[in-house]
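Q: Predicted model follows, preceded by the sequence.
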Amino acid sequence: MRMIGVVLLLCLPSLACAQQTEGQYDVRALGAKVGDLALSGVVKGSRYSVASRFETTGLVNALSGVWFQLKSNGRVQGDTFQPRNYIEEMDTGRRQSKERLTYSGGIARRDGPGSGRNSKHAVTDAEQKGALDPLSALFVVMRDQPAQGLCNLTQRIFDGKRLTELAMTRRTEAGPLITCHGIFRRVGGYSPEDLKRKRNFEFTVTYAPAGELMRLVEVRSDTLFGPATIIRR
């Protein structure tokens, strides 16, 4: 799920060229702001690292405060991300959790308690091989990138339990803006009841020029609870 940024032409041979993305976003649902999202990532040479944090705000926070922070790192080659480590920390107000995925040969392994495969709906190694962790997948979509690579993306995502697939299916342009249209699919790790409730979620991602690259300014997505929007500040 990734289109690598252009190499800066003026980088000196003795320096390591790096492309960095920083963003602060409002998350809105049901007509109101429900949270703040921050993302910071860098691609330097053949390696990348990214961190993100979300926390609820306003009435949602007062009723049920939730926050999570994610970190991921790995290698990048051509147009391909290869995660090495993924860490997820979460506090729902009722419980706290921390999970970690480590990768070998494109296959993720969960560390810590509950890392075994006890579910009858468990995803196999063959099914999840080559999938990105959730944060790496988010970074591929949300980072600054060249216009020519936008909207050409099909990528599976594995969070240690569930397997999904993101597919951008078409591209539209309105003046300087480029919008990618796509489908987010539940693939594995879900019960038949979950899949019957909803399997596919439509979304759009809109980018605006930022110097020589394009920068994400808005995401609109269907969810189990209705439409949701992420807007760059």
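A: Alright, I've got the coordinates.
Q: rest of the way, CA atoms for contacts and neighbours
A: OK.
Q: contacting residues around the longest helix anywhere in the chain?
A: Of all the segments of type helix in the chain, defined by DSSP state H, the longest one is helix 134-142. Residues from elsewhere that reach helix 134-142, judged by CA atoms under 8 Å, 6 or more residues apart in numbering: 1-3, 41, 50-52, 70-73, 81, 83, 86, 155, 157-159, 215-216.
Q: which stretches of this protein form helices?
A: Under DSSP H, the chain gives helices at 58-64, 125-128, 134-142, 192-197.
Q: Please name whichever of the ones you listed is nearest to residue 18.
A: helix 134-142 (15.1 Å; CA to CA).
Q: What residues sit buried inside the closest one?
A: 134-142 (16 or more other CA atoms under 10 Å).
Q: Also stretch 119-128?
A: For stretch 119-128, by 16+ other CA under 10 Å, it's 122-123, 128.
Q: here's the one I want to compare it with:
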Amino acid sequence: MTESLRIAALVLALGAAMPSTASADRVEDKATFDVVIRGISAATLAFSALEDGNRYAVSGLLKSAGIAAMFRKISYTGTARGAVSGTRYTPSSYVEDSDNGKKKSTSKMTYTRGVPSAVQYTPAREGRDKDVDPATMGGTVDTLTALYAILRDVDAGQECKVNLKMYDGRYVSSIAIAKPQAKKDAVLCSGQYQRIAGFKPEEMAERTTFPFTLTYQPAGNGRMRVTEIAMETIYGKAAMKRR
């Protein structure tokens, strides 16, 4: 995972939005979120997704914004495709292009029956002793698929039902969201992002779990929409707020 996308994932465990349109076989979602760390605008995160029958496709864009962009411009674009059944996602391909302000890189993952079968990096990355074997990562999803699974609109009564294990070719982590609590028209969820494997020893020693809260608001037509995710991170208080 690129450093920029890792920060976004931490905020999760931490322009306008187009209303969803839904039919029996087709669902579309599109939204933009502002990423704020310690009260300072740090980035914007946008995604566009389509579920058609039992297939899904999602694209995402993360880029630095505000004061953060003045010091270091970073960007990430990604696409993911695969199969979906209820809340279960099985990726078939994932591609990301990133620019961390110092270098540009591309990574690709392909899957065979839900198991990552090939991981390619351009430029090539050196192997590390703690690298995770892709063949052991069956049942995981890529980071972009996980973001979509968390941020997508859902039917009322289906909030807070996310439990995913993520693998991006190097890092393994998980996100779980549960315990819905009604607050007037809103629904609040308790969540946790957890580092599992592939991280540096100092990262694991620093912290492995990141609790967060997620807020849904009515989106119309019996649907609920994520409007904010907030958490305490190693960088201070952080939030993602939907435009």
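A: The structure has been received and is ready for your questions. Worth saying up front: this structure is predicted, and the values here are computed from it rather than measured.
Q: What's the TM-score once they're superposed?
A: Overlay of the two chains. TM-score (TM-score structural alignment, normalised by the length of the first structure): 0.88; 222 aligned residues with a CA RMSD of 2.0 Å.
Q: quick one on the thing from earlier: of the helices of the first structure, which is nearest residue 148 of the first structure?
A: helix 134-142 (13.9 Å).
Q: how far apart are the closest one and its match in the second structure?
A: Compared with the second structure after fitting, helix 134-142 of the first structure has a mean deviation of 0.4 Å; criterion: mean CA distance after the TM-score superposition for the first structure.
Q: ok, back up a step: the longest helix of the first structure corresponds to what range in the second structure?
A: Mapped onto the second structure using TM-score structural alignment, helix 134-142 of the first structure covers residues 143-151.
Q: Quick test: name the residue nearest the centre of the first structure.
A: residue 138 (1.7 Å; CA atoms, centre = their mean).
Q: For that residue, give its distance to residue 205 of the first structure.
A: 12 Å (CA to CA, to the nearest Å).
Q: For the closest residue in space to residue 8 of the first structure that isn't next to it in sequence, give me its contacts.
A: Computed as CA to CA, 6 or more residues apart in numbering, the closest residue to residue 8 of the first structure that is not its neighbour in sequence is residue 17, at 6.9 Å. Applying CA under 8 Å, 6+ apart, we find residue 17 of the first structure in contact with 7-8, 11, 44-45.
Q: got it, and residue 165 of the first structure?
A: Residues in contact with residue 165 of the first structure, defined by CA under 8 Å, 6+ apart, are 154-157, 184-187.
Q: tell me the strands in the first structure, going along the chain?
A: Using DSSP state E, the strands of the first structure run over residues 18-29, 32-44, 47-56, 67-77, 80-91, 96-104, 107-111, 154-158, 163-174, 177-188, 200-210, 213-221, 228-232.
Q: how close does residue 7 of the first structure get to residue 73 of the first structure?
A: In terms of CA to CA, residue 7 of the first structure sits 20 Å off from residue 73 of the first structure.
Q: Looking at the two, which is more packed in?
A: residue 73 (23 against 11; other CA atoms under 10 Å).
Q: and the more buried one, what does it touch?
A: 47-50, 83-86, 136.
Q: Aligned counterpart of it in the second structure, please.
A: Using TM-score structural alignment, residue 73 of the first structure lines up with residue 81 in the second structure.
Q: how much space between that match and residue 12 of the second structure?
A: Relative to residue 12 of the second structure, and taking CA to CA, residue 81 of the second structure is found at 21 Å.
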